[in-house]
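# Pasting the sequence and the predicted coordinates here, then a few questions.
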Amino acid sequence: MALIPSFFARTFRAFRYRDFRIMWMGACASTIGTFVQQFAQSWLVYDLTKDPFFLGLDLFLGQLPIMMFSLFGGVFADRMDRRKMLLTSQYIQMACAFLLALLFATHVVKVWHILTLSFVVGLGQSFGGPAYSALLPTLVEPVDLSNAIVMNSIQFNLARIIGPTIGGLAYTALGATWCFALNGVSYIAVIATLLLIQVKFVPPKTRERVMTSMGEGIQFIRQRAGMSSLIVLAFCTTLFGFSLNGFLPVFVQTIFHRGPETYTLLLVSSGAGSICGALAVAAMEKTKGQRHLTLLILIGLGIVTAVFAQSKWLPLSCVLLFLGGGAIIASASLMLSLAQLIATDAIRGRVMSVYSLAFRAGIPLGSLALGKLIPVFGISTSLAAAGVALVAVSVYFLFATRDVLSATPYASIDARID
């Protein structure tokens, strides 16, 4: 029986830290609101246009500012008060949510309104994201950083289950306006937690040019063996492997011929798998062979994506999304943990902005490409091709390269942080 307390103590060890617990709860509440809105927004964009391209365009515009400005956000995260940067980001996103609610309430909303506000939200995230990535490691001791990253992934994926469920109920019972309003209210939670935590990082005073500081971050990445490969792999992972959820409304309406309740079921299946995958990574002891494990997980994700694309049986599709959700979060957590552990606090914002740029850039580019391919080749063929491409990339890194995911051996990391 003692094994059970030991398992929980090991799995949830990051919650020993007060500030991390506070941030976790605030971020979870806010992310739930985000998924409530995302449910309504994705469904309405496709419902209004009946064109997968606009669904992909909405996802693309939400990520475009991150590709354009996150490198600058990383520089500022190393120069400015990270809490103030995050607060500003939350204010921008909250205002956009309430504005969208107002547009729906007054029945004047157009597709271009949704697309424009997606871009503005992405603009706020392009500066808030690097600040959050740089702030998170300062809330726990280095030895518990990997666990904190996984716990942060769990709150994200817990929100992926709760958010669409609330979104589906709110959309059906109250309408889209309330989905956007609930998201606006949810930002109050993360704003409150940001005001409660103690930020230890003190930004150094510098007159160095922004471009020079940015160059230092890129140079750091180039000089670390394997870091460049890690960033390329992160980009390919999201480019080919994160298309499952983005085009679920197309599957629901064209393959299953169902309504929003089926869309909710599929999202919940993916979110449940993600939580299980994150818990499995959190419970892992530090072991060798994580490079091979990550790549094998990505190969499995590609296979699951290709099979899901051909499935026309809803129960099988739910199972595949469960497995896909677990594979996505497990591989992403392993890669992110290594990237965080390699960076020092003084340069963390810049290093993580480059990594986040690569990781997140694949999402809109993949969505935009699929949005153009689906009308030509169909949703099943297009998504299956993405899955096969992810398998090919992962196999290449598994057998043709030796440095990926080995920029800093885990043994060396353990020696450094113990």
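Alright, I've got the coordinates.
# Only C-alpha atoms from now on, for both contacts and neighbour counts.
Will do.
# And Gly217, how far from Leu336?
17 Å (CA to CA, to the nearest Å).
# And for Pro375?
In terms of CA to CA, Pro375 sits 34 Å off from Leu336.
# for Thr305, same thing?
22 Å.
# same thing with Leu115?
Going from Leu115 to Leu336 by CA to CA gives 29 Å.
# before we move on, back to that, neighbour count: Thr305 and Leu336, which is higher?
Using other CA atoms under 10 Å, the more surrounded residue of Thr305 and Leu336 is Thr305, with 30 against 20.
# what's the closest non-adjacent residue to the more buried one?
Gly387 (5.0 Å; CA to CA, 6 or more residues apart in numbering).
# Looks like that neighbour contacts Leu298 (just checking).
No - between Gly387 and Leu298 there is no contact under CA atoms under 8 Å: 9.8 Å.
# count of neighbours near the closest residue to Ala192 other than its chain neighbours?
Closest residue in space to Ala192, ignoring its immediate chain neighbours: Gly26 at 7.5 Å, by CA to CA, 6+ apart. By the criterion of other CA under 10 Å, Gly26 has 21 neighbours.
# which element is Gly26 on?
Element membership for Gly26 (DSSP states H and E) is helix 18-49.
# Just the buried residues of that helix, please?
By neighbour count with 16 or more other CA atoms under 10 Å, helix 18-49 contains the buried residues 19-46.
# Run through the neighbouring helices and strands of it.
Packed against helix 18-49 by the contact rule (3 or more CA pairs under 8 Å, 6 or more residues apart in numbering; DSSP states H and E) you find helix 52-79, helix 111-135, helix 145-173, helix 176-196, helix 248-250.
# hold the first one in mind and look at this next one:
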Amino acid sequence: MNEKEFFHHDRPKSMTNVREGLKYALARPDIYVVMLMVFFLGTFGLNFQIFNALMATKEFGKGPASYGLLGTFVAIGSFSGAIASARLERFRKTRFVILAGGVFAVAVIVLSVMPNYTAYAIFLPICGITALTTMITANSIVQVNSDPAIRGRVMGIYLLIFMGGTPVGSPLIGIMAEVVGIRLTIAGCGAIALLATLIIWIKFKDLVEVPSDISVDAVLKSANRNQNNQTK
């Protein structure tokens, strides 16, 4: 190798990378709407480890073995959802994530009124299917529809939003369960997720088409142009 032919590129600062990824995501309604959905569903809906533990012990008077079995039923639904999502290639759009998220939120509400352990366990796979179908579709949308040059930064933001709601949601759910009981807590979590889904659908359903050019330069230029038009 001839070192004289090498080109030196300065490494950008890490915060510059993060800001650029954030600007790109905020300029793409089809991406940041998915992130909003993931935040609300992940924070309030994907808490089966808490839901199942309290329902099994407090509501149904079961022991550790029965609680562990509930995890198996969730896993069955999750596995089915993973298989189903692989066959839903043509539905991988942001609108589908919103609709599927709404179905999952309704499933969580229905889960809260299951009258006994058997009915609760039988219904858990439905929650698992809708949850995994929504989350896998959301993940693939963010990855596939992002410019490869900035995909890693966008996915980093996505994962931060997805996992960042847990420190907020888990303690809140625990407090709610102590105050109003686990059934009302599960129903409330589903209701919050459903309300957020309805608001997102009404506000953004017509703004989530994937742009023809997803490159960083094209997206940011378009966003700046739209911002300038709004200020005039």
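Ah, there it is. Just so we're clear, the structure is a prediction, and the values are computed from it rather than from any experiment.
# Give me the TM-score for these two chains.
Remark: TM-score between the superposed chains equals 0.80 [TM-score structural alignment, normalised by the length of the second structure]; 206 aligned residues with a CA RMSD of 2.2 Å.
# still on that earlier bit, which residues does the residue nearest to Ala192 of the first structure contact?
Neighbouring residues of Gly26 of the first structure by CA atoms under 8 Å, 6 or more residues apart in numbering: 189-193.
# Of these - the most surrounded one?
The most crowded member of the contacts of Gly26 of the first structure, judged by other CA under 10 Å, is Val190 (23 neighbours).
# which bit of the second structure covers whatever helix or strand Cys96 of the first structure lives in?
Taking DSSP H and E as the definition, Cys96 of the first structure sits inside helix 82-105. Using TM-score structural alignment, helix 82-105 of the first structure lines up with nothing in the second structure.
# So Gly33 of the first structure sits against Gly163, correct?
Yes - between Gly33 of the first structure and Gly163 there is a contact under CA under 8 Å: 6.3 Å.
# measure the residue with the shortest distance to the centre of the second structure to Met163 of the second structure for me?
Central residue of the second structure (CA atoms, centre = their mean): Val38, 1.9 Å from the mean position. Val38 of the second structure sits 9 Å away from Met163 of the second structure when distances are taken as CA to CA.
# dump the residue contacts of the aligned partner of Leu373 of the first structure in the second structure.
Taking TM-score structural alignment, Leu373 of the first structure has Met176 as its aligned residue in the second structure. Applying CA under 8 Å, 6+ apart to Met176 of the second structure gives the contacts 182, 185.
# likewise Leu111 of the second structure?
Counting by CA under 8 Å, 6+ apart, Leu111 of the second structure has contacts 120, 123-124, 186-187.
# Identify the residue of the first structure aligned to it.
Residue pairing (TM-score structural alignment): Leu111 of the second structure is matched to Phe308 of the first structure.
# for Val144 of the second structure, same thing?
Using TM-score structural alignment, the partner of Val144 of the second structure in the first structure is Leu341.
# Check Pro167 of the second structure too.
Matched to the first structure by TM-score structural alignment, Pro167 of the second structure sits across from Pro364.
# from memory that match sits against Leu55, does it?
No - checked against CA under 8 Å, the pair Pro364 of the first structure and Leu55 is beyond contact range at 10.6 Å.
# now the helices for the second structure?
With DSSP state H, the ranges of helices along the second structure come out as 14-26, 29-44, 48-54, 64-86, 94-111, 117-144, 151-164, 166-180, 182-204, 216-231.
# now the ones you listed as CSV including distance to Val210 of the second structure?
Below are the helices of the second structure laid out as CSV (distance: least, CA to CA, whole Å):
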stretch, distance to Val210 of the second structure
helix 14-26, 12
helix 29-44, 6
helix 48-54, 33
helix 64-86, 20
helix 94-111, 9
helix 117-144, 10
helix 151-164, 15
helix 166-180, 29
helix 182-204, 13
helix 216-231, 11
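# among these, which is nearest His8 of the second structure?
helix 14-26 (18.2 Å; CA to CA).
# What range does that closest one cover in the first structure?
Alignment of helix 14-26 of the second structure against the first structure: residues 210-222, by TM-score structural alignment.
# same deal with stretch 56-75 of the second structure?
The counterpart of stretch 56-75 of the second structure in the first structure, using TM-score structural alignment, spans residues 252-271.
# distance between the ends of that stretch?
End-to-end distance of stretch 252-271 of the first structure (CA to CA): 17 Å.
# Now do the buried residues in stretch 163-175 of the second structure.
Buried residues in stretch 163-175 of the second structure, counted by 16+ other CA under 10 Å: 165-166, 169-170, 173-174.
# Can you give the distance from it to the centre of its chain?
Relative to the centre of its chain, stretch 163-175 of the second structure is centred 15 Å away, using CA atoms, centre = their mean, to the nearest Å.
# what does that stretch contact?
Here stretch 163-175 of the second structure has contacts from 39-40, 42-44, 47, 50, 185, using CA under 8 Å, 6+ apart.
# please redo it, this time with the cut-off set to 7 Å
Contact partners of stretch 163-175 of the second structure, identified using CA atoms under 7 Å, 6 or more residues apart in numbering, comprise 39, 42-44, 185.
# What of stretch 395-410 of the first structure?
Residues from elsewhere that reach stretch 395-410 of the first structure (CA under 7 Å, 6+ apart): 224-227, 229-230, 291-292, 295, 342.
# Which one of those residues sits in the busiest neighbourhood?
Neighbour tally across the contacts of stretch 395-410 of the first structure (other CA under 10 Å): the maximum, 25 neighbours, falls on Leu230.
# distance between stretch 179-190 of the second structure and the chain's centre?
Centroid separation for stretch 179-190 of the second structure versus its chain: 21 Å, with CA atoms, centre = their mean.
# Equivalent analysis for stretch 51-61 of the second structure, please.
26 Å.
# what comes up buried for that stretch?
So for stretch 51-61 of the second structure, counting by 16+ other CA under 10 Å, buried means 51-56, 59.
# Format these as CSV; extra columns: distance to Glu89 of the second structure.
Conversion of the buried residues of stretch 51-61 of the second structure to CSV gives the following (distance: CA to CA, whole Å):
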residue, distance to Glu89 of the second structure
Phe51, 31
Asn52, 32
Ala53, 35
Leu54, 37
Met55, 36
Ala56, 37
Glu59, 40
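# Check those against Thr197 of the second structure and report the nearest one.
Nearest member of these to Thr197 of the second structure, counting by CA to CA, is Phe51, at 21.0 Å.
# Spit out the contact partners of that closest one.
Counting by CA under 7 Å, 6+ apart, the residues that Phe51 of the second structure touches are Ile186.
# Ile218 of the first structure: neighbour count?
Ile218 of the first structure: 17 surrounding residues under other CA under 10 Å.
# Next: the one 4 residues further on.
Neighbouring residues of Arg222 of the first structure were enumerated by other CA under 10 Å; the total is 13.
# And Ala173 of the first structure, by the same measure?
10.
# Alright, that wraps it up for me.
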